[in-house]
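**Student:** Sequence isn't available, so here's the structure alone:
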């Protein structure tokens, strides 16, 4: 029987409709197309040896004795060659009239090239490679945060053409903006309201409920819990949350980075096994906004992993309501039962 569920974090309703899982779906739509796990591609600008096909690196983890923008790296960060925003523009005030308002497209748009390997995603990386990706996220967030004009930075990862990826080579991105996006403002407001009413963190309360009910937990370790949210927007959506209250991803220490790399590796293994192939997905990190004038210590950062097992169609785009064809409880049960050793 279908039902509505409300996400306390976003305030949005979703429709859980398991009966829709019986619809016929082309198997090709369920899996990401990967070029037979090729280790290198001559045409790929992110592959080792093709460094001059990208803008100059702003960060790289390299072997000793190797120079910038050449072979010998294990991870590189470069500006996006086709950026949505640019830090070279001068930030101005909003201009226009009551109906048409605009401002210069100032901001940052960077690409984290996660590995020299052309098609090895998280579930096929070594743990120390995933750790390097997390350290790179942290390093670049710290650097971008120093620019006081920036109010928010989103780390995100698109995998597979249906998830918006234009290149196969494993990479994530950071886009930093001089304003806080609407979606983040809504989360901030809901967390602020809950803190004002209860004197406690909303996401801490949600996490405690998940641990108490034990219906949607996928995996836990000392530092993090992965679970399928009560109001998951899509089948097998997974949220990864710090077990302690923390508003800033950049506060992670080496032990916590290691624990996060372990749970990410495990979650991706479980997901790909459950779906029966390399599933297209979107991943994002919601961090606290960088408002100088407001206290956001009540915010609790988190990572969302959303598999793209179905298309966004007219209803979703027109209403803003997502339809999920898999009960989160069943998804979590399936994921948790998978042996990944």
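**Tutor:** Looks like it came in fine. Since we're looking at a predicted model, the values are computed, not measured.

**Student:** CA atoms for contacts and neighbours, from now on please.
**Tutor:** Will do.

**Student:** can you give me the strands in the stretch 101-250 of the chain?
**Tutor:** Using DSSP state E, counting those that start in this stretch, the strands of the stretch 101-250 of the chain run over 101-102, 108-113, 152-159, 171-177, 217-220, 224-227, 238-242.

**Student:** Just send the ones you listed back as TSV, with distance to residue 184 and mean neighbour count too.
**Tutor:** TSV is the format used below for the strands of the stretch 101-250 of the chain (distance: least, CA to CA, whole Å; neighbours: other CA atoms under 10 Å):
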stretch	distance to residue 184	mean neighbour count
strand 101-102	20	10
strand 108-113	18	24
strand 152-159	9	23
strand 171-177	12	22
strand 217-220	25	22
strand 224-227	21	25
strand 238-242	16	25
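
**Student:** Quick check: which of the ones you listed is nearest to residue 136?
**Tutor:** Of all the strands of the stretch 101-250 of the chain, strand 108-113 sits nearest to residue 136, with 7.5 Å by CA to CA.

**Student:** angle of that closest one against strand 152-159?
**Tutor:** Interaxial angle, strand 108-113 versus strand 152-159 (axes from the mean of the first three to the mean of the last three CA atoms, to 10 degrees): 40 degrees.

**Student:** contact partners of strand 108-113?
**Tutor:** Contact with strand 108-113 is made by 46, 75-80, 83-87, 133, 136-137, 144, 169-177, as judged by CA atoms under 8 Å, 6 or more residues apart in numbering.

**Student:** likewise stretch 125-140?
**Tutor:** Residues external to stretch 125-140 that are found in contact with it (CA under 8 Å, 6+ apart): 59, 75, 77, 112, 114-115, 122, 155, 249-250, 257-258, 261-262, 265.

**Student:** cutoff 6 Å now
**Tutor:** Contact with stretch 125-140 is made by 114, 250, 261, as judged by CA atoms under 6 Å, 6 or more residues apart in numbering.

**Student:** any idea which helix or strand carries the last one?
**Tutor:** Taking DSSP states H and E as the criterion, the element that holds residue 261 is helix 254-275.

**Student:** got the buried residues for that helix?
**Tutor:** For helix 254-275, burial by neighbour count (16 or more other CA atoms under 10 Å) applies to 256-275.

**Student:** okay, now the one to match up with it:
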């Protein structure tokens, strides 16, 4: 005899409309004992200045370029960028199985603060607002270049996310092509907009506000929530309440409110396991290809790897690499944990 389905106890799949893919949720697995790898939590950085740090003011970087004695936010072209700005000649072939095309772009590093010891949750709302303002400027200036069609703003925080320097910083990759995941998202957003005349995330956000089960934080302009289709244990997303398609549509008040919810969310992350919480985070917004993109709706993804403690992380291996994404604790459970964490800093 079959038992009645319960999303807290029974395996099930959830659909991600942004990527047109499914995630397997297995809540019963969260009860199993853990004997896997544990990461040592990193100690918090104490020094406001590190003479060996290539991002600190006045220090020389690996290529010999000296940073200015900057205060606040500082942006420079990545000394070892994954993209090059120079164009190249290329004879395109029609080979169906061995397709190649040159890629062109600009990589930049953005130091959030001159203070080596800080992370975003430890910065003031005013200081984070300055970061948001620079993000907006960089998106606008890079997007104006005739060969830049997409500007990706992101941050990798923590050594286990591949961050090689603890100085508070993020990156900007601006490129000719629309990257694969963004292109998939854009197509799904456009399909929905063409069908309904509203943005997918506007309708989704209204449903989430009505349910009020996965929402963590909310202010006048933004909502932070655990997506219904979240893959990572404590994955979250910040969505603008208005269907703004990029940072260019942000007023100064929007920038302040975005900075406030960024700070509150990242403080909650730090308070989950009383550690400086690692993550990869990035903004998704309209491409800069001169199209109007009414289908786009500003949002920011946070993908943290930690699962059970400051030393136990989630691995995407085996089934996840060969079949589809899978998670154990439900999005509702992780949202409940995040909601219960106060917004005060460690």
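**Tutor:** Perfect, I can see it now. Only a predicted model underlies this, so the values are computations on that prediction, with no experimental measurement involved.

**Student:** just to revisit the earlier point, so whichever helix or strand comes after the helix holding residue 261 of structure 1 aligns onto which residues of structure 2?
**Tutor:** Tracing the chain past helix 254-275 of structure 1, the next element assigned as helix or strand by DSSP H and E is strand 281-286. On structure 2, the counterpart of strand 281-286 of structure 1 by TM-score structural alignment is residues 279-284.

**Student:** Next: stretch 188-197 of structure 1.
**Tutor:** Against structure 2, stretch 188-197 of structure 1 falls on residues 186-195 (TM-score structural alignment).

**Student:** And for the corresponding residue of structure 2 for residue 167 of structure 1, the neighbour number?
**Tutor:** When structure 2 is aligned by TM-score structural alignment, the residue opposite residue 167 of structure 1 is residue 165. By the measure other CA atoms under 10 Å, the count of residues near residue 165 of structure 2 is 15.

**Student:** With residue 293 of structure 2 instead?
**Tutor:** So residue 293 of structure 2, with other CA under 10 Å, has 18 neighbours.

**Student:** same deal with residue 232 of structure 1?
**Tutor:** Counted with other CA under 10 Å, residues neighbouring residue 232 of structure 1 total 27.

**Student:** what's the answer for residue 97 of structure 2, then?
**Tutor:** Neighbours of residue 97 of structure 2 (other CA under 10 Å): 6.

**Student:** and it, helix, strand or coil?
**Tutor:** Under DSSP: H, G, I helix; E, B strand; the rest coil, residue 97 of structure 2 falls in the coil class.

**Student:** Centre of the chain to stretch 296-307 of structure 2, how far?
**Tutor:** 4 Å (CA atoms, centre = their mean, to the nearest Å).

**Student:** in that stretch, what's buried?
**Tutor:** By neighbour count on 16+ other CA under 10 Å, the buried set for stretch 296-307 of structure 2 is 296-307.

**Student:** Reduced to three states, what does residue 304 of structure 1 come out as?
**Tutor:** Following three-state DSSP, residue 304 of structure 1 is assigned to strand.

**Student:** Distance-wise, check the counterpart of it in structure 2 relative to residue 189 of structure 2.
**Tutor:** Aligned counterpart of residue 304 of structure 1 in structure 2: residue 301 (TM-score structural alignment). Distance, residue 301 of structure 2 to residue 189 of structure 2, by CA to CA, to the nearest Å: 16 Å.

**Student:** try residue 333 of structure 2
**Tutor:** According to CA to CA, residue 333 of structure 2 and residue 189 of structure 2 sit 28 Å apart.

**Student:** Run through the helices of structure 1 in chain order.
**Tutor:** Applying DSSP state H to structure 1 gives helices spanning 127-145, 182-198, 202-213, 254-275, 314-319, 328-337.

**Student:** can you list the residues that contact the longest one?
**Tutor:** For helix 254-275 of structure 1, the external contacting residues (CA under 6 Å, 6+ apart) are 122-123, 130-131, 278, 335.

**Student:** Same question for stretch 301-315 of structure 1.
**Tutor:** 30, 237-241, 247, 280-287.

**Student:** which two of those residues lie the greatest distance from each other?
**Tutor:** Farthest pair in those (CA to CA) is 30 and 247. Separation: 34.4 Å.

**Student:** Take the helices of structure 1 and write them to JSON lines, including distance to residue 94 of structure 1.
**Tutor:** What follows is these, written out as JSON lines (distance: least, CA to CA, whole Å):
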{"stretch": "helix 127-145", "distance to residue 94 of structure 1": "22"}
{"stretch": "helix 182-198", "distance to residue 94 of structure 1": "17"}
{"stretch": "helix 202-213", "distance to residue 94 of structure 1": "33"}
{"stretch": "helix 254-275", "distance to residue 94 of structure 1": "39"}
{"stretch": "helix 314-319", "distance to residue 94 of structure 1": "28"}
{"stretch": "helix 328-337", "distance to residue 94 of structure 1": "42"}
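
**Student:** quick one, which of those helices is nearest to residue 4 of structure 1?
**Tutor:** Checking those against residue 4 of structure 1 by CA to CA gives helix 328-337 as the closest, at 12.8 Å.

**Student:** That closest one aligns to what range in structure 2?
**Tutor:** Counting by TM-score structural alignment, helix 328-337 of structure 1 pairs with residues 331-340 of structure 2.
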